[in-house]
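# just coords:
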């Protein structure tokens, strides 16, 4: 019933056409950084200048403390975050990390490699928008923008002779779109709360009864298996599926590795640009030995996090598409069982987004007394329904008959932010709500048609994929046509990443 009703809701949307990151292994901070984080560091606003002897200017001279950001209206914070997102950081800003790897671990600087770019092990781009560029800043990325996860935890590898398959060695990842991310994070937080409450209830019952208690884990109609609580307070998570044993939904990255936009942003800034945030690396420190400290303040990270969270939710657009075919394709999409994982819509209990996430780990700002909040209705979320076509659960989507999505090496495995290894054949259910303008497709971005992305599915998707392949040509095309109606909206104006943003630009409302 749930699947059918959600599909019907999607069809209703089709009747009203609206106008309009990869991720590397997360390493916990060391004890010194953790202790620093607990003090809740903050710095006042300042204007950066270049280090002595570097006769140029920073690309991002103005920096903001958290206190300043908290006193700004949403449109102003959005504009500052957008500017940060599209800024091409340079050496005066602190870009590059000659003495550290992408995890922050020490390495011996190699002058022959240069302080800035190493295409495989990174830094490999000057700005966030260098990869998140299609159809505009904050969107997805072309194949050329792919990153190589785990290589960023190593010394520079660009000049090392590698084996023939970068993908198999370095876990190649294509860039995901960030539109609607605020709603996605809040879904993850609410689902985490549900699952952990169910666990605590089982623990309480087991302690009271003196016998083990098994509870089914269910949130928003999505099953995550079961766990057994024992009278001594311990739990057995062997039957938990689709989520780490800590029951924290991690809705960001292809494999579900990060719990929050902020955590994702702090990590990506260091790994992809060599820009260190003070909340993770400390105030007044220069761990990467590039002669620049305090590269990104807490307020800077808040602004770029809020920008991503406030990007409008994807929409349904039938411009240039036959509406009747799309409506039929939505019916067929449901009938063959694709909505079993790609659930058309998930409900939010609250449309209020607040950063930071209180469950952010040490090394990512988590002081909720300094939260910046706004209502997700301003991003186009209507009726607390998030039509993202996902269940925010990991699934096995490949097998020996359909091996395309099984390209991960046996070892090492990518780990989530809480350091649980994620099986190589498991991926987070893709959010399809931006499928129409987020190609190429697949976690490597090596599939240039939606049809190919569908037919590459195996594993848990075998039955649905087989039903899809048994469809007539016209029905298959109808499903593809339907998916092409799910698109990221275009913000006015569609800024070139190298053009300075005006702070007068309003926050988009998704309509």
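Happy to help now that I have it. The shown structure was predicted, so the numbers you read here are calculated from the model rather than taken from an experiment.

# from now on I want contacts and neighbour counts done on CA atoms only, so please keep to that.
Will do.

# and residue 263, that's in a helix?
Yes: under DSSP: H, G, I helix; E, B strand; the rest coil, residue 263 falls within a helix.

# could you tell me the end-to-end distance of stretch 216-233?
17 Å (CA to CA, to the nearest Å).

# now that stretch: how far from the chain's centre is it?
Chain-centre distance of stretch 216-233: 25 Å, with CA atoms, centre = their mean, to the nearest Å.

# what does stretch 352-365 give?
Per CA atoms, centre = their mean, the centroid offset for stretch 352-365 relative to its chain is 15 Å.

# show me which residues of that stretch are buried.
By 16 or more other CA atoms under 10 Å, the buried positions in stretch 352-365 come out as 353-365.

# in JSON lines: those, plus secondary structure.
Formatted as JSON lines, the buried residues of stretch 352-365 follow (three-state DSSP):
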{"residue": "353", "secondary structure": "strand"}
{"residue": "354", "secondary structure": "strand"}
{"residue": "355", "secondary structure": "strand"}
{"residue": "356", "secondary structure": "coil"}
{"residue": "357", "secondary structure": "coil"}
{"residue": "358", "secondary structure": "coil"}
{"residue": "359", "secondary structure": "coil"}
{"residue": "360", "secondary structure": "coil"}
{"residue": "361", "secondary structure": "coil"}
{"residue": "362", "secondary structure": "coil"}
{"residue": "363", "secondary structure": "coil"}
{"residue": "364", "secondary structure": "coil"}
{"residue": "365", "secondary structure": "coil"}
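
# dropping in the other structure now:
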């Protein structure tokens, strides 16, 4: 018998005998809680996640996501970096007045402190004030004081070079998690399709890599069986690593982080709780251990991480708001057509298909890296993402048994910069080993931005320094240069129509039932039966 199942059997047996106890989330205040200042007074015990109704699990996940963590429950990491590694200088712990740092972290009290837009929805995007300094967490406490020469302590990098605000980290916009369960499941299915092709390639052979109709180039093997990824495209470097013929590249699609770094919502959450808040999960840091030296153990449980993962995975999907004004309707319709004809849709693919019940989200993700819950370490938890009991609106299977996910992405990474002097290039490459030459060579590759919900989740581009979608279009370089030139070649009205089309792609107000609505929130049929002629 799987050891994790014993808890469930004991619980069921106790229920039959009428001796069940309320789960911790439902218990009343204990006298020892008087005067205690914590954001989450009750955590889930491991395996409780399988006993709660899905709505209660989501509620607990939202409680964790919106919690303003305090020092009385493990917030802060006095002796640990945001990477989880020990401080470079243990003699200067991250305690007041060094307990928060906007660049190296901890940098926030709550996940929802940054993820809250639009409508104040927990899990949404964020203003540029909420930008995250990705990779800044490899420093203890950023100060830029040139007198401090300890590498990755405060002022010099792994190569003992002075760092500046411009090159210590990659400044990234906070993106929303709307529809993210569908995105993770698309990535899992695409990974499976690519791996199936890989596993059929004999020594000396090659094969085109195609998943969901998206081309990822060609994977080859030499006569000795060694793998050649030189013609593979759109897959992050970390998924192309091979240590020999018997260890093929994983080809894992990584749909989270704007450079395609993170496999799953669970990995994203484990990383973020430690980086941003100093809250260390048991599955990453161990039970009854205190690696960050704050005097607290078991700060967030495996069951808690499952809850916050399910909360994010079941967030409502974005939809469209299209005005009933005939002039606007005509412009939107033409804008959709031009979006296709000038090549935007080659990368911003309007819809990808989930089949074979791929809309049933399961935990854990089979591709989770070490330090995150693995398959067979706990029972599988499943949630039907199309269920009516989840936040609306929802995607539904069509009559052929597939779910169309209209995210406007291909989940590939693309070079989006016009050479090394393009100001959109990032100073660091998070998909290379920290401190390596490749790491410091910078990054020009970004996952195709999901456009669903884009219109009311500004700012734009990976760095969030553009206030309009037009600016973002005109900044497309590298592999996006041709589409940019085609946009610029359009007359002004046609350009405006593309913008008007993009303005319809919105996160809908909470409780909206339909995916396409008019300006008053009423269900709208689109495209119209008798479209207006654009002028």
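Structure received. Just so it is clear, the model here is predicted, and its values are computed rather than measured.

# helices of the stretch 101-250 of structure 2, start to end?
Counting by DSSP state H, counting those that start in this stretch, the stretch 101-250 of structure 2 has helices at residues 180-199.

# which residues of it fall in strands?
Along the stretch 101-250 of structure 2, counting by DSSP state E, counting those that start in this stretch, strands occupy 132-134, 170-172, 206-211, 214-221, 227-228.

# and residue 462 of structure 2, which of those strands is closest to it?
When the strands of the stretch 101-250 of structure 2 are compared by CA to CA, strand 170-172 sits nearest residue 462 of structure 2, at 5.6 Å.

# by how much does the closest one deviate from structure 1 on average?
Following the fit onto structure 1, the mean deviation recorded for strand 170-172 of structure 2 is 0.7 Å by mean CA distance after the TM-score superposition for structure 1.

# dump the buried residues of stretch 352-365 of structure 1 to CSV, plus distance to residue 286 of structure 1.
Below are the buried residues of stretch 352-365 of structure 1 laid out as CSV (distance: CA to CA, whole Å):
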residue, distance to residue 286 of structure 1
353, 33
354, 30
355, 26
356, 25
357, 27
358, 27
359, 27
360, 24
361, 22
362, 19
363, 16
364, 18
365, 19
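
# need the counterpart of residue 262 of structure 1 in structure 2.
In structure 2, the residue matched to residue 262 of structure 1 (TM-score structural alignment) is residue 266.

# and residue 274 of structure 1, by the same measure?
In structure 2, residue 274 of structure 1 lands on residue 278 (TM-score structural alignment).

# for the buried residues of stretch 352-365 of structure 1, which one is nearest residue 289 of structure 1?
Set against residue 289 of structure 1, the nearest of these by CA to CA is residue 363 (19.5 Å).

# residue in structure 2 matching that closest one?
Under the alignment (TM-score structural alignment), residue 363 of structure 1 pairs with residue 371 of structure 2.

# equivalent analysis for residue 352 of structure 1, please.
Match for residue 352 of structure 1 (TM-score structural alignment): residue 360.

# burial count for the residue nearest to its match when sequence neighbours are not counted?
Excluding its sequence neighbours, the residue lying closest to residue 360 of structure 2 (CA to CA, 6 or more residues apart in numbering) is residue 384, at 4.3 Å. Around residue 384 of structure 2 sit 16 other residues, with neighbours defined as other CA atoms under 10 Å.

# aligned partner of residue 384 of structure 2 in structure 1?
Mapped onto structure 1 by TM-score structural alignment, residue 384 of structure 2 lines up with residue 375.

# could you check how far residue 52 of structure 1 is from residue 115 of structure 1?
17 Å.

# which non-adjacent residue is nearest residue 197 of structure 2?
residue 209 (6.8 Å).

# contacts only, for the one you found.
The neighbours of residue 209 of structure 2, taking CA atoms under 8 Å, 6 or more residues apart in numbering as the test, are 194, 197, 198, 215, 216, 217, 218, 219, 232.

# dump the residue contacts of the first one.
Yep, that's residue 194 of structure 2 we're talking about. Counting by CA under 8 Å, 6+ apart, residue 194 of structure 2 touches 209, 210, 211, 251.

# check the gap between it and residue 182 of structure 2 for me.
Taking CA to CA as the criterion, residue 194 of structure 2 is separated from residue 182 of structure 2 by 18 Å.

# swap in the second one?
Separation of residue 197 of structure 2 from residue 182 of structure 2 (CA to CA): 23 Å.

# the two - which one has more neighbours?
Using other CA under 10 Å as the criterion, residue 197 of structure 2 and residue 182 rank with residue 182 on top: 27 against 16.

# what count of nearby residues applies to the closest residue to the more buried one other than its chain neighbours?
Distances taken as CA to CA, 6+ apart place residue 359 nearest to residue 182 of structure 2, at 6.5 Å, with adjacent residues excluded. Residue 359 of structure 2 has 26 neighbouring residues, counting by other CA under 10 Å.

# also residue 449 of structure 1?
Around residue 449 of structure 1 sit 13 other residues, with neighbours defined as other CA under 10 Å.

# and the equivalent of it over in structure 2, what does it touch?
Residue pairing (TM-score structural alignment): residue 449 of structure 1 is matched to residue 468 of structure 2. Listed by CA under 8 Å, 6+ apart, the contact set of residue 468 of structure 2 reads 458, 459, 460.

# list the contacts for the last one?
Residue 460 of structure 2 sits next to 173, 466, 467, 468, 469, 472 when contact means CA under 8 Å, 6+ apart.

# run the last query once more with 7 Å
By CA atoms under 7 Å, 6 or more residues apart in numbering, the contact set of residue 460 of structure 2 is 466, 467, 468, 469, 472.

# burial of the aligned residue in structure 2 for residue 71 of structure 1, as a residue count?
Residue 71 of structure 1 maps onto residue 51 in structure 2, with residues paired by TM-score structural alignment. By the criterion of other CA under 10 Å, residue 51 of structure 2 has 13 neighbours.

# sec struct for the residue lying closest to residue 51 of structure 2 once chain neighbours are set aside, please.
Distances taken as CA to CA, 6+ apart place residue 8 nearest to residue 51 of structure 2, at 7.9 Å, with adjacent residues excluded. Recorded secondary structure, residue 8 of structure 2: helix (three-state DSSP).

# do the same with residue 271 of structure 2
Residue 271 of structure 2 ends up helix, using three-state DSSP.

# before we move on, the earlier item: who has more neighbours out of residue 52 and residue 115 of structure 1?
residue 115 (20 against 9).
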